[in-house]
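Q: got a structure for you, letters missing:
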């Protein structure tokens, strides 16, 4: 795969993730509001706020890995390429972090959580059960809400008060 084709695949993968996260066919309105951070951020591609949460602006971060290889999608899942450093970087970010794997030819998106306790090593596969369907979009929304409900939303004091 040439560098230009790899860049195009990545660009298209990012757009597919945005479309998937803002899908509202099963809901009154989208559950998420993704903000693309650009190519200069070393660990994440998206800052994603949750919609439908009153009084708070809950969020998570995500990195996108796209592939145009038809053989990367099998009954075992979507094969992606990450480096150990990708996982280390995501684990250093406070709050929920995920990797979105995109199978560009079929426009299917799969998700993998990067959270405390997972092995710090490259990830090469996301199970098919983790496809971002309407059901899993709702599960993602609920998971991020649960995380923030157990975490203090704001500091209780500051030297700059």
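A: Sure thing, it's come through. Model, not experiment: these values are computed from the prediction.
Q: okay, CA-based contacts and neighbour counts for the rest of this
A: OK.
Q: Where do the strands of this structure begin and end?
A: 32-36, 46-50, 59-67, 73-74, 77-79, 97-103, 108-114, 125-126 (DSSP state E).
Q: tell me, what residue is most central in the protein?
A: For the chain, the residue nearest the mean C-alpha position is residue 62 (3.5 Å; C-alpha atoms, centre = their mean).
Q: if we can go back for a sec, quick one, which of the strands of the chain is packed in tightest?
A: Each of the strands of the chain was assessed for mean neighbour count using mean count of other C-alpha atoms under 10 Å. The highest is strand 97-103, with a mean of 25.
Q: packing partners for that strand?
A: helix 3-21, strand 59-67, helix 84-91, strand 108-114 (3 or more C-alpha pairs under 8 Å, 6 or more residues apart in numbering; DSSP states H and E).
Q: and of the ones you listed, who's closest to residue 78?
A: Counting by C-alpha to C-alpha, residue 78 lies closest to strand 108-114 out of the helices and strands packed on strand 97-103; the figure is 7.5 Å.
Q: okay, pairing it with this:
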């Protein structure tokens, strides 16, 4: 499979994971693809029942499997992308997708300064519990901020 095909499959599998219903009538999240030209991030993700709450994700798909010693997914995020993620004034994450298996993805927060991601921890698999926790984390982040632009010079 060509590298481009692996990445595209990873993005489709990511969308399936993020829109899992988890016993609810609606999913927790609404993924929106940002396009090939958008730097660093692949998706902006809205919280379905609170659309003012959102976060950004870089998706990394792989067919390379896992490291032997620590069972980490073989995907990488370079230091420039890590630094850009940390600088964003919104929650940011990397999601690694094992494209050899349906429904297998892992989440990593990249909101604080750190080194590049040489391989991705499998400590945070994306399942219904993780999706609920992620939703709560993102809502918690935005609920502590006043995001109203008051006094704009362009208002009537």
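A: Thanks, I have the structure now. These figures come from a predicted structure and were not determined experimentally.
Q: Tell me how the two chains score on TM-score.
A: The TM-score (TM-score structural alignment, normalised by the length of structure 2) is 0.90; 154 aligned residues with a C-alpha RMSD of 1.8 Å.
Q: about what we covered before: mind telling me what the residue nearest to the centre of structure 1 corresponds to in structure 2?
A: Matched across to structure 2, residue 62 of structure 1 falls on residue 57, judged by TM-score structural alignment.
Q: quick revisit: residue 86 of structure 1: which of the strands of structure 1 is closest?
A: Closest of the strands of structure 1 to residue 86 of structure 1 is strand 59-67, at 8.7 Å (criterion: C-alpha to C-alpha).
Q: Now the closest one on structure 2. Mean distance?
A: By mean C-alpha distance after the TM-score superposition for structure 1, the fitted strand 59-67 of structure 1 averages 0.6 Å away from its aligned residues in structure 2.
Q: what comes into contact with that strand?
A: Contacts with strand 59-67 of structure 1, where a contact means C-alpha atoms under 8 Å, 6 or more residues apart in numbering, come from 9-10, 13-14, 17, 43-50, 80-82, 95-104, 144.
Q: Kindly report the same for stretch 8-28 of structure 2.
A: With C-alpha under 8 Å, 6+ apart, stretch 8-28 of structure 2 has contacts from 29-31, 47-49, 59-62, 95, 97-99, 102-103, 105, 126-128, 131-132, 135.
Q: cutoff 6 Å now
A: By C-alpha atoms under 6 Å, 6 or more residues apart in numbering, the residues outside stretch 8-28 of structure 2 that reach it are 29, 47, 48, 61, 97, 99, 128.
Q: Number of residues surrounding residue 38 of structure 1?
A: Neighbour count of residue 38 of structure 1, defined by other C-alpha atoms under 10 Å: 10.
Q: Show me what it aligns to in structure 2.
A: Under TM-score structural alignment, residue 38 of structure 1 pairs with residue 35 in structure 2.
Q: In a markdown table, list the strands of structure 1 along with distance to residue 159 of structure 1.
A: Formatted as a markdown table, the strands of structure 1 follow (distance: least, C-alpha to C-alpha, whole Å):
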| stretch | distance to residue 159 of structure 1 |
| --- | --- |
| strand 32-36 | 31 |
| strand 46-50 | 28 |
| strand 59-67 | 26 |
| strand 73-74 | 52 |
| strand 77-79 | 48 |
| strand 97-103 | 29 |
| strand 108-114 | 33 |
| strand 125-126 | 44 |
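Q: rewinding a little: okay if I get the helices and strands packed on strand 97-103 of structure 1 as JSON lines plus distance to residue 157 of structure 1?
A: Shown next, in JSON lines, are those (distance: least, C-alpha to C-alpha, whole Å):
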{"stretch": "helix 3-21", "distance to residue 157 of structure 1": "35"}
{"stretch": "strand 59-67", "distance to residue 157 of structure 1": "22"}
{"stretch": "helix 84-91", "distance to residue 157 of structure 1": "26"}
{"stretch": "strand 108-114", "distance to residue 157 of structure 1": "30"}
